[in-house]
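> Structure, please.
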Amino acid sequence: MNDTTMNVRPHGFRRVSLQRRNVSLVLALALAGSAGSMAAYGANDTPAWVPGRILVQPRPGLPEAALEKILKAHGGKSIERIEAIGVHVVQLPPNVSEKAVAALLSKNKHLKFAELDMLLEPAGSVNDPYFSKAWHLPKIQAPTAWDASTGAGVTVAILDSGVDASHPDLAGKLVSGWNFYDGNSNTTDVNGHGTKVAGTVAAATNNATGVAAVAGAAKIMPVRVSSSSGSGSLSAIASGLTWAADRGARVANLSFYGVSTSSTIVSAAQYMKNKGGLVTVSAGNYGTETTFASTDTMIIVSATDSNDAKTSWSSYGNYVDLAAPGAGIWTTANGGGYGSVSGTSFSSPVTAGVVALMMAVNPTLGASQVQQLLQSTAKDLGAAGWDKYYGYGLVNAAAAVQAAKGSAPSDSTAPSVSVSSPTSGSTVKGLVAINVSAADNVGISRVDLLVNGSKLASDTTAPYGFSWDSTTVADGNATLTAYAYDAVGNYASSSAAVKVANAASASTDTVVPTATISSPTNGANIGSKVTVSASASDNVGVASLSLYIDGQLKSTVNGSSLSYLWNTRKESGGTHTVQVVAKDTAGNAATRSISVTK
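You can find the predicted model right below:
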């Protein structure tokens, strides 16, 4: 979230003060200049996460039993699954390093990613000058756009702290939502930020009450993902985003900073895009250049002032797609009030409102086409063309709506696709990692993998990959076929013929792997923290590498290298045995042991 909070009218005067917590990936809320209140993802603090939890996405096709085995090696257990994107919320035992386990699992070839379940928090707020009228609406030519579209028929999901459903400018505009923080249907605004964001997008317009908004006829779907302080987890946000996409939301606003760095959120945003929706996101309020990678799964927005200049506090970098007004935005306040707010928390929903206008005027357009038209019609600011301060430029509602109105779905180009590994003619066995390359002139919607004509699984996010248990088919020839689809249904396919040799490899491979412990060395004296590094090699391939300390299993990885941070503070003094066991795909095993002294 990002806001510099408002002076509200006397009948509802309230100064919002958001306290800093001990977590740091931030809702884009702080205005530059509010020293001491800025949480610091992108500043100097260490990001924080939900204790004992990580997020894991297995490759499509990986059997549940295989995933369970991978997690169990680290003491982990899946406690929840975000069905739409196949991400598992994994609980780890106490006193286990979430960072270490996530790092180890990230190297597993049968997992697409493993990451910490980061917490997002508000960064603080300060007063901003009171504005008596919405300067930002004529600045983006919204009144001209309203001649063609006011957003009717489009639902915008507000993933935030809830929405005040009784506010006179919001009452009657809300559709059913959900509270992913408490797990119930109560979407009352517990912080105030969500009501400000909702009013920026779609407060009732031309009703002789309060304020006007960019898309006054659009509906609002309140999705609460945060606590009363504003902090929320990646897992809650991803669950809320996929939930909203499944229930008809065409636009979703995430006034959070740094969400584009999360593989889980990128997957959820792509899921919504595949369903024809778009996600708008705040660029952040640190006033510094940020090195986040760009992504086309969401629209990331910096903030401008009334002079079309990037505000001093708006973050910028290669990840920025567009700019929109974000200083002194007149909007709704929790409890029925009104006031002006500043921050990229509001440049983002301004953009969400423009997207809603475009989708309303031409519902047949695909998400990628809407995104392209939004960018191509933006008012170029700064250096000619795209730049890191304004992206493609300032959103122009009138030009974007006119372009959308006059456009027709025009994508008739099929994607390109190929099975990149295993290659045709390869011999495979056991659990096989299959990689697929796919590209499209607009965008890939999904990739399906078929084995001998039967569908194994689908993957919706690049890089596209699958895990196939080859023991489910008879030894001999097998055909792997990948189908790539775009959003309008154009498709292409590519196949690779492989030879399955499970029985043959199990009976003929009798060569034992070799195992090596490179750190610590045998006989070493160790300190309070030791990095145990081990590796293995085999004539066919290493299936797993397990680490035991004094006979207790500490870690298992599927692969030939292992790194484990051993905290020895609670270990007794004296000699300790460090042992690794390497196994190949045929079950042959090798052991290597060393002794160290504390």
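
> drop to CA atoms for contacts and neighbour counts, all remaining ones
OK.

> residues near Thr297, how many?
Thr297: 24 surrounding residues under other CA atoms under 10 Å.

> how near is it to Asp321?
In this view, Thr297 and Asp321 are 11 Å apart by CA to CA, to the nearest Å.

> And for Ser420?
Using CA to CA, we find Ser420 at a distance of 31 Å from Asp321.

> neighbour count winner among the two?
Neighbours were tallied for Ser420 and for Asp321 using other CA under 10 Å; the higher tally belongs to Asp321 (29 against 16).

> and for comparison, fold this next one:
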Amino acid sequence: MNRNHLIILFFIIIFCGLFYLKFHKNYTPIRQKLSVNTNEEIQSEIKTNAKKQKPLLISPTNIPGISSTNKNFSQLNIITNKISNSPYIEGELILRVSNDAVMKKLESQLEEKGISVLRRVDQLGLIRVKLPDGMKADEMKKILSEMDDIKETLPNVKTKVPKNVNNIPMFDNGKPITAVSKNGNELLKNTDPAVRAELGNNVIVALLDTGVDDTHPDLTEKTLQGYNFVDDNAITSDKNSHGTACAGIIIGNGKNPDSARGIAPAAYLLPVKVMDDNGKGNSFAVIEGIVYAVDRGAKIINLSIGTDADSKILREAIDYAIKKGAVVIAAAGNDGEEKTLLPAGYQDVICVGAIDGSKNHAPFSNYGDKNDVVAPGVAVYTTAPEGGYKSFTGTSAATPFVSGAVAALLSQNSHISPAEAMDMVLNRTDNLGPANRDILFGNGIVNVKRLLEKEGDSVYDAALTTLYFEPANLVPGSDVKVHFVIQNQGNRTISFGKFLYEIGEEKNDISIKKLNVGECEDITLPWTVPLKKPQKEMKIQGYFKIGEADDEPKDNGQAVILQRADWQ
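Next up, the predicted model:
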């Protein structure tokens, strides 16, 4: 066959192929068929292996890392992002001026150009403006570039209350999520009613939120007159309920059986409305609220709100607050992802994640390296508008627990700086996950009792904080590591102790020579899960015993019990 014949044959093959692709109704790419077949083969293999080695249906509820993300929440977030608009308020800009003296002159110049001046924050040299309808960005830049007193133009970032998770199912991957209800104080070890009644005395906590029902019987005595930066008036009522729910966790007086019991009921609450009735806002209103609050004497800024977009002016407002002596505390967010809302993600802000009533990581709570501490955030019993009560879930609920704890600290240590207060909060926590800081729990749960201990007090408190397996799912015949995490939760060095453990038939003890204040130690022991069903239930347990009188002996031990039925 000569060269011409080959060329003709080549074109005939190409033509036939194109014709087949165009008109064959049942055409399916071979790659797709292979993919489907391979998938079926894999699924069959998984089912076969599952029959051979059935995982035990047992997992201790405090295993760190279990259900650290919730796929449903993540998928919702992706959908939301697809339909959401720009992270900035359209038609607005924030202008930075060279100095306060030119504010009024600049306002007149802007008005002449048809640019409306909406608000000012003289302390930070910022002006919020609205652009004329139809003005293009290039035209606006040209106008502003001609004004020497304008040093910088910035967007006005949208803010929001975290995603509503009040109606989440109370099971996550088959495991129950425990409600906190009225037990928030107990989880933070704020259990002495006489002590709690005085906590927060003379400390002002600013709540930047959707407003507060200051007529609520649990709140009215300690709620100050605040300001509404949404409507530019002094009416700070709450039609959303988010702010009122936060308020009850901080200052709820607990006087009646049905009352909400706040962490620091003697504190004063300054309501600063920066979010509208739908839980939406903007960064300029938030910075106005921060500056207003600290200038009024607030020593704590509670931000159960946030944004996904960075805001330079929000960082500056937080720096302003810290320089004025305030501690800033913010919610990590409710997306169930490895991310952090801002300003919780900023340095020098205490970032708060959420746990449930059993001190497990809440599946909706954002997590990551910036998570500092955790607090109760599942079905917390608290105040609602019109004198009511509600169940409140989210990192928004966890954040005011920490604000209340810091108010308690400052009421007894008014001389300490924000940095010192933050350091005390982070270093007087109870560990919950692996030894020391981790991405789910940060440094751990705030312990109000430890936070209020005096230097002169001698408190010895050993604890077994966590018992977990690695890997978490126990398969008969497999080798695993059993982790026992112990911690010194007192304020004196533990010079000697014994750790006693039982893993199935093995019983033994380990000497602990020294454990410094706040220090954790991970005792890791190997174990092979029995291949055959045991004759009786199997215990994996540990107990940390010290020579001195232990202040909280009930925290010294933990156990997991495996039932015979788990091997079926």
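
> Would you pull the TM-score for this pair?
TM-score for the superposed chains, counting by TM-score structural alignment, normalised by the length of structure 2: 0.58, backed by 375 aligned residues with a CA RMSD of 3.9 Å.

> now the strands for the stretch 51-200 of structure 2?
92-97, 116-121, 126-130, 150-154, 158-160, 171-172, 175-176 (DSSP state E, counting those that start in this stretch).

> residue range for the fifth one in structure 1?
The reference is to strand 158-160 of structure 2. Mapped onto structure 1 using TM-score structural alignment, strand 158-160 of structure 2 spans residues 119-121.

> chain center to the matching stretch, what's the gap?
Averaging C-alpha positions (CA atoms, centre = their mean, to the nearest Å) puts stretch 119-121 of structure 1 13 Å from its chain's average.

> Relative to structure 2, and after superposing, what's the average distance for that stretch?
With mean CA distance after the TM-score superposition for structure 1, stretch 119-121 of structure 1 departs from structure 2 by a mean of 2.7 Å once superposed.

> Centre-most residue in structure 1?
Centroid-nearest residue in structure 1: Ile265, 1.4 Å away (criterion: CA atoms, centre = their mean).

> ok, for that one, nearest residue in space, not its chain neighbours?
Ala238 (5.4 Å; CA to CA, 6 or more residues apart in numbering).

> Number of residues surrounding the counterpart of Asn274 of structure 1 in structure 2?
Under the alignment (TM-score structural alignment), Asn274 of structure 1 pairs with Lys323 in structure 2. Using other CA under 10 Å, the number of residues around Lys323 of structure 2 comes to 13.

> What of Glu506 of structure 2?
Residues near Glu506 of structure 2, counting by other CA under 10 Å: 10.

> Quick check: it vs Gly252 of structure 2, distance?
Glu506 of structure 2 is 49 Å from Gly252 of structure 2, by CA to CA.

> Gln412 of structure 2 now?
Counting by CA to CA, the gap from Gln412 of structure 2 to Gly252 of structure 2 is 19 Å.

> Which one of these two is surrounded by more residues?
Taking other CA under 10 Å, Gln412 of structure 2 and Gly252 do not tie; Gly252 has more neighbours (28 against 18).

> And the more buried one, what's its match in structure 1?
Counting by TM-score structural alignment, the partner of Gly252 of structure 2 is Ala203.

> Show the contacting residues for that match.
Asp169, Leu170, Val211, Ala212, Ala213, Ala215, Gly216, Thr331, Thr332 (CA atoms under 8 Å, 6 or more residues apart in numbering).

> try it again with 7 Å
Residues in contact with Ala203 of structure 1 (CA atoms under 7 Å, 6 or more residues apart in numbering) are Asp169, Leu170, Val211, Ala212, Ala213, Gly216.

> what do we get in structure 2 for Asn186 of structure 1?
Under the alignment (TM-score structural alignment), Asn186 of structure 1 pairs with Ile235 of structure 2.

> do you know how far its match is from Thr220 of structure 2?
For Ile235 of structure 2, the distance to Thr220 of structure 2 - CA to CA - is 15 Å.

> next one: Ala264 of structure 2
14 Å.

> Compare the two and say which one has the larger neighbour count.
Ala264 (33 against 16).

> Where does that one sit: helix, strand or coil?
coil (DSSP: H, G, I helix; E, B strand; the rest coil).

> Tell me the counterpart of it in structure 1.
Checking TM-score structural alignment: Ala264 of structure 2 goes with Ala215.
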